[in-house]
Structure formats: C-alpha cells, structure tokens
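> Sharing a sequence plus its predicted fold:
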Amino acid sequence: MGNRKILIIDDEEDIREVAKLSLEIGQDWDVVAASSGSEGLALCKTLCSGTDEQPPDAILLDVMMPDMDGPTTWHKLQEDPLTAKIPVIFLTAKVQAAEQRYYAQLGVNAVLTKPFDPVTLGDFIAKVLNW
C-alpha cells in the first residue's frame, strides 16, 4: 500500500510525530507535516502545484488549533480547485455526538478522536477512504 502521501496538520508536535512514524513504518506511506492551518494550506498548495512533488492523497487535520482552526482550514482547502478534492479526516479531542455530527456535516471524509491508536491509524485511514 506504499506510494501514498499524507499531510498532517496539527499544532501538537507529539501528535504529528506519532502519526508520522505510525504511517511511515506501518504503511510505508510518505508523510509531510505542518504545525498550523496556514502552514498546512501553503504546503498543500505547493505540493499540488509542483511538478516534482506528489500531492497529498489525504489530509489529517486537527480541529482545534490557534490562529486558524480545522474547519476554517478545511473551508479554505475547499475553495481552491487544486486542493478541493483531497480527502480530509478531522482529528479532534471533542467526543460529544453533536460535535461529531457537525464535523461530519461539513463534508469531511471522517472524524478520528484523539488520542488515537497509532497501530491502527493506517488501517483506519485506508478503510474510511476505501484504499
């Protein structure tokens, strides 16, 4: 299942590192990471517009971040034709059903609660994206 590229956008370094290692070692996927919504948008646009880079096959996007939160970042991704079709999975520590429904109604592909199991992270992504 190699050759997939995942973009992780999360302000928590520990989450980025755990997810990166999990997906690189467990799935043999390429992983790039950004620490904020604005950094993630810029990186995603660079990856999608460059001829030498493979665009992300999916984005793991933290919901709660300072500066630009996940839903705002998601809306900005949707506004750009280069990034609008990339599947997005929200990462959130909020587990209330109403919040989960709200995130799902935005149109993201899935919602994953933190903390997640790094051993099953790749399988979860592959399952929800039908890879």
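Thanks, I have the structure now.

> rest of the way, CA atoms for contacts and neighbours
Fine.

> all helices in this protein, in order from the N-terminus.
Using DSSP state H, the helices of the chain run over 13-27, 37-49, 70-79, 97-106, 121-128.

> Report the distance from stretch 67-76 to the chain centre.
In terms of CA atoms, centre = their mean, to the nearest Å, the centre of stretch 67-76 is found 12 Å from the chain centre.

> Residues contacting that stretch from elsewhere in the structure, which ones?
Residues outside stretch 67-76 that contact it (CA atoms under 8 Å, 6 or more residues apart in numbering) are S36, G37, S38, L41, L61, D62, V63, M64, V88, F90, Y103, L106.

> can you count the residues close to the closest residue to the last one other than its chain neighbours?
Looking back up the chat, that one is L106. Nearest non-adjacent residue to L106, counting by CA to CA, 6 or more residues apart in numbering: P71, 7.9 Å away. P71 sits with 19 neighbouring residues when counted by other CA atoms under 10 Å.

> And here is the other one:
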Amino acid sequence: MKTCLIVDDSRVIRKVSRNIIESLGLAAEEAGDGREALERCEEAMPDVILLDWNMPVMDGIEFITELRGRPQGDQPKVVFCTTENDVAHIREAIEAGANEYVMKPFDQETLQMKLQLVGVA
C-alpha cells in the first residue's frame, strides 16, 4: 500500500485530507509542521507528501528544500496544498522541488487528479 504524509498545521485540514487519501486506498500519516514531517520521513519515507506552505517551526519551502537535499529525499512526490495561489509562489514551489500544486480549499476529485498526475493514485 502506498503511503501519504499530510503536513499541515491545521488539524481540520489534516483530517479532511486523511479522509480523502484513505478513500483513495493510500495509508496516511500526519505531521503538524515541517520539522515533524522530516522526523516522519527519517522513520519511513512516504510515497507522496501533501504539503502546506504556511506553518510554524518550519514552513513548506524550508521543508522541501531540506527534504530534497537528503538521501532518498528525491523519491517522494510532493504536492503543495496551500492558499498561496499567485504565479510567483507556484514557481517557487516547483523550483524548490514540488511535483504539483493544489489550491485550498480542494475536494476529493481535485486531489485525486493531482495524485494521478504525479503517478500515485
């Protein structure tokens, strides 16, 4: 079973995302910020990461930059899930190593499409 790490400081967003992810047949883990997410990745590298941009402790860009520099850090597909929707933010995320980008709020159909685009769903 493929695994998904949901990284968001909002417990509500993590719960909604988990319900969608599990309905698509993936196992879900959660982290409340980028630092916690890196710890989860050290324990077991997920197949895909849903990543929020704005979080305390370590934001999404800091997390993905750190992740991509680690051994096997290039393996997970990373989908930014954020309210940041201008072209500059999207470009920054892709340049930092994101595979896809989805705007909040999103629904199951939108998230499933993005996961299909990165080859996970």
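On my side now, so go ahead. This is a predicted model, so every value here is computed, not measured.

> For the spatially most central residue of structure 2, which residues are in contact?
The residue lying closest to the centre of structure 2 (CA atoms, centre = their mean) is L50, at 1.8 Å. L50 of structure 2 makes contacts with C4, L5, I6, V7, V78, V79, F80, C81, as judged by CA under 8 Å, 6+ apart.

> can you list those residues in CSV and add neighbour count?
As requested, the contacts of L50 of structure 2 are exported to CSV (neighbours: other CA atoms under 10 Å):
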residue, neighbour count
C4, 25
L5, 27
I6, 27
V7, 31
V78, 25
V79, 24
F80, 26
C81, 26
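
> Out of the residues you listed, which is nearest to A28 of structure 2?
C4 (4.9 Å; CA to CA).

> residues in contact with the residue mapped onto that closest one from structure 1?
Using TM-score structural alignment as the criterion, C4 of structure 2 maps onto I6 of structure 1. Taking CA under 8 Å, 6+ apart as the contact definition, I6 of structure 1 lies against W29, D30, V31, V32, P56, D57, A58, I59, L60.

> again, only using 6 Å
V31, P56, D57, A58, I59 (CA atoms under 6 Å, 6 or more residues apart in numbering).

> now whichever residue in structure 2 pairs up with the third one, nearest residue through space, not along the chain?
Yep, that's D57 of structure 1 we're talking about. Superposed on structure 2 with TM-score structural alignment, D57 of structure 1 falls opposite D47. Nearest non-adjacent residue to D47 of structure 2, counting by CA to CA, 6+ apart: P76, 4.8 Å away.

> The one you found: neighbouring residues, count only.
For P76 of structure 2, using other CA under 10 Å, the count is 22.

> Would you check how far apart the aligned residue in structure 1 for it and L77 of structure 1 are?
Under the alignment (TM-score structural alignment), P76 of structure 2 pairs with I86 of structure 1. Using CA to CA, to the nearest Å, I86 of structure 1 is found at 8 Å from L77 of structure 1.
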